[in-house]
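[1] my questions concern the predicted model and sequence given below.
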Amino acid sequence: MDQLSAMRVFVRVVETGNFTRAASALKMPKTTVTNMVQALETHLRTTLLNRTTRRVMVTTDGALYYERALQILSEIEELDGSMSNSQTQPSGRLRVEMAGAFADLLVIPHLCDFHQRYPQIQLDIGVGDRLVDYIAENVDCALRGGTPTDQSLVARKVGELKLRTYASPAYLQRFGYPKHPDDLAKNHISVGYLNATAGRVLTMEFCRGEEVVEIAPRYALSVNDARSYLNAVVAGIGIGQVPGFMADDLVERGTLEEILPEWECETLPLYIVYPQTRHLSNKVRVFVDWLAKLVQGLKEPHRLRDPERNTPQPVLA
């Protein structure tokens, strides 16, 4: 038995859901596909697939074997590619984890450009801001906001996002406009962002010249997802701080207003992280470089400030 070929066949059966589609994709007779999987099961002395007349179900052992086989085949593919000038045209599956807001508002709107540059890369994006088992889940890298604290990960900074402070018109009609960051801790309600790793709600930081203010927000709601956080601010539940690119369209539509514009907020660093046990493959490298240029190309909105109302006004041409 050619174990490597059998491994490839088994992976394709799992991905297609049955032997017929796998045989078609591999351009092999169905009987050959069936025999190779059976030979692999005999070699491993375990059942990888449960067959019925209508479908194929992966067993517990089969699911574990699939994840490891996928990782091994990916590494072999990367090794082969490095010997055949894949630096100029990287290829293969790239599994990336990132928060939903980064996926929806930053990465996906620009993916046509990425695929035009690298048409042979198949990008799988896992959406969420959770702890990832990179090896078991076959994740190549993750895009994370904030400075990483996990010493087992290699982190490469790809840029910074400037935070701004926002509230909805409905909220401001009820509570008025804060004149100083201290007002947020005394007379206003914020939406709390819960850092899942630290297990606490993040503070808000403001800077104006030499004056620096850090407050623990008074909140009625805290969430650990950026999209939910932004939606809560839009709903008028409280004041929030988000990167400008997430709120620009909402400000233009009048759904959000920037408040305390004369105060600078902290910046949110963006990192690509991956496990130390994995080398930085060509496909990961080109994605990181592309993402770094994308973040650096984000333009800060230029607005004149109206001190009487404390909200941004459009620049007049």
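    Cool, the structure landed.

[2] contacts, neighbours, all on C-alpha from now
    Noted.

[3] how about the lengthiest strand in the chain: buried residues?
    Longest strand of the chain, by residue count under DSSP state E: strand 153-167. Within strand 153-167, the residues that qualify as buried are 153-155, 157-167, counting by 16 or more other CA atoms under 10 Å.

[4] let's bring in a second model and compare:
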Amino acid sequence: MDRFDAMRAFVRVVEAGSFTKAAQTLHLSRTSVTQLVQQLEARLRVKLLNRTTRKVGVTADGAAYYERVVRVLAELEEIETGLPNAAASPKGELRVDVPSPFASMILVPALPDFHARYPDLQLDLGVSDRMVDLIGDNVDCVVRGGELGDQSLAARHVADLRLGVYAAPAYLARAGVPGHPEQLHDAQHRIVSFRSPRTGSAFPYALERGGQSVRVHGRHVVAIDEGNAYLAAGLAGLGVLWLPEYMAKAQVANGGLTRLFEDWHIAPMPLYVAYPPNRHVSKKLRVFIDWIAALMAAHAPVIRQGGAPAQDS
């Protein structure tokens, strides 16, 4: 038995709550993970896990052992990456989940630069707007827009996405060009509703101008919970969209979308990189977060109070 392999297997079972899920994230068979944990228990002569047909729970001894093992594995990684040659080039796999428009329009086009800087890092990229269980799914970090639903996560604020209201020319030809946000409540107008993948609720649409505030509810013919499909619905003329500027820029340039209410203000959407609070922040994760922050400084820098971009510290 390799003791460190057994420790890693035990940690993943505790975090995933399942031998099957732990095996999937470790790229091992369920039998191999089970044997590693059994061998570890035999070596320690302590029962670490309670197993039932429905779930896996940790014993009191297992919980205490887990806390120590997590620190040992983190220290081991620090020792390995702290060597002069290792420090120059972090290596290994990094599991990241990002929203689909952000992936296709910003992150993936910039990945050649990331790979050139860190050739020994392998990104396992999940592209979705779904809720991700960072611990259970063994994901190192997620990039998400809007205020974080899980306040227990550690997070770095990396950008403020400026928002605008847009519609396709075909839609405006059919429904008319609204001169005021309140007109979106008129019978002829429709919005494309964006539903939160976390709550299923529609995101609120609020605009301000000169002390006046308008919250648009509007009617919709389609509600969508994924960013690229949301954009496609607007381009198809199904209604008015609220979009980050980076998503709309190319479509405005080629005539696919027209911006509305340009003299109205919409609060920017914060963008965060979030990661488990009790998970060791490895060198490979640190360099990825720093790279994302630098990337977003060019696209949508964090805005200080008063409207000026914040200086990256």
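    Here it is on my side, so go on. Just so it is clear, the model here is predicted, and its values are computed rather than measured.

[5] follow-up on the earlier one: can you put the buried residues of strand 153-167 of structure 1 in a markdown table and add distance to Gln120 of structure 1?
    Putting the buried residues of strand 153-167 of structure 1 into a markdown table (distance: CA to CA, whole Å) gives the following:
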| residue | distance to Gln120 of structure 1 |
| --- | --- |
| Leu153 | 27 |
| Val154 | 26 |
| Ala155 | 25 |
| Lys157 | 25 |
| Val158 | 23 |
| Gly159 | 26 |
| Glu160 | 29 |
| Leu161 | 30 |
| Lys162 | 33 |
| Leu163 | 35 |
| Arg164 | 38 |
| Thr165 | 41 |
| Tyr166 | 41 |
| Ala167 | 43 |
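
[6] tell me which helix or strand Thr20 of structure 1 sits in.
    Following DSSP states H and E, one finds Thr20 of structure 1 within helix 19-26.

[7] for the helix or strand just after that helix, packing partners?
    Sequence order places helix 30-44 as the next helix or strand after helix 19-26 of structure 1, per DSSP H and E. Packed against helix 30-44 of structure 1 by the contact rule (3 or more CA pairs under 8 Å, 6 or more residues apart in numbering; DSSP states H and E) you find helix 3-16, helix 19-26.

[8] residues in structure 2 aligned with the longest strand of structure 1?
    Under TM-score structural alignment, strand 153-167 of structure 1 corresponds to residues 153-167 of structure 2.

[9] and that stretch, end to end?
    36 Å (CA to CA, to the nearest Å).

[10] now stretch 94-106 of structure 2: buried residues?
    Those would be Leu94, Arg95, Val96, Asp97, Val98, Pro99, Ser100, Pro101, Phe102, Ala103, Ile106, for stretch 94-106 of structure 2 by 16+ other CA under 10 Å.

[11] now do the contacts for Tyr118 of structure 1.
    Gln89, Pro90, Ser91 (CA atoms under 8 Å, 6 or more residues apart in numbering).

[12] sec struct for the first one, please.
    In terms of secondary structure, Gln89 of structure 1 is coil; the call rests on DSSP: H, G, I helix; E, B strand; the rest coil.

[13] that one contacts Ser82, correct?
    No - counting by CA atoms under 8 Å, Gln89 of structure 1 sits too far from Ser82 to count as a contact (10.2 Å).

[14] of all the buried residues of strand 153-167 of structure 1, which comes closest to Arg117 of structure 1?
    For these, the closest approach to Arg117 of structure 1 (CA to CA) belongs to Val158, at 18.9 Å.

[15] picking up where we left off before, what sits up against the longest strand of structure 1?
    Strand 153-167 of structure 1 is contacted by residues 148, 233-234, 236, 238-244, 256-261, 264-276, 288-289, 291-292, 295-296 when judged by CA under 8 Å, 6+ apart.

[16] need the next SSE after it, C-terminal direction.
    helix 169-175.

[17] next secondary structure after that following helix?
    Next along from helix 169-175 of structure 1, by DSSP H and E: helix 181-186.

[18] picking that back up, so how much does the longest strand of structure 1 differ from structure 2 once superposed?
    With mean CA distance after the TM-score superposition for structure 1, strand 153-167 of structure 1 departs from structure 2 by a mean of 0.8 Å once superposed.

[19] buried residues in stretch 119-126 of structure 2?
    For stretch 119-126 of structure 2, a neighbour-count test (16+ other CA under 10 Å) marks Leu121, Gly126 as buried.

[20] any residues touching that stretch, and which ones?
    Stretch 119-126 of structure 2 has contacts (CA under 8 Å, 6+ apart) with Ser89, Pro90, Lys91, Gly92, Glu93, Leu94, Arg95, Val96, Asp97, Val98, His115, Lys284.
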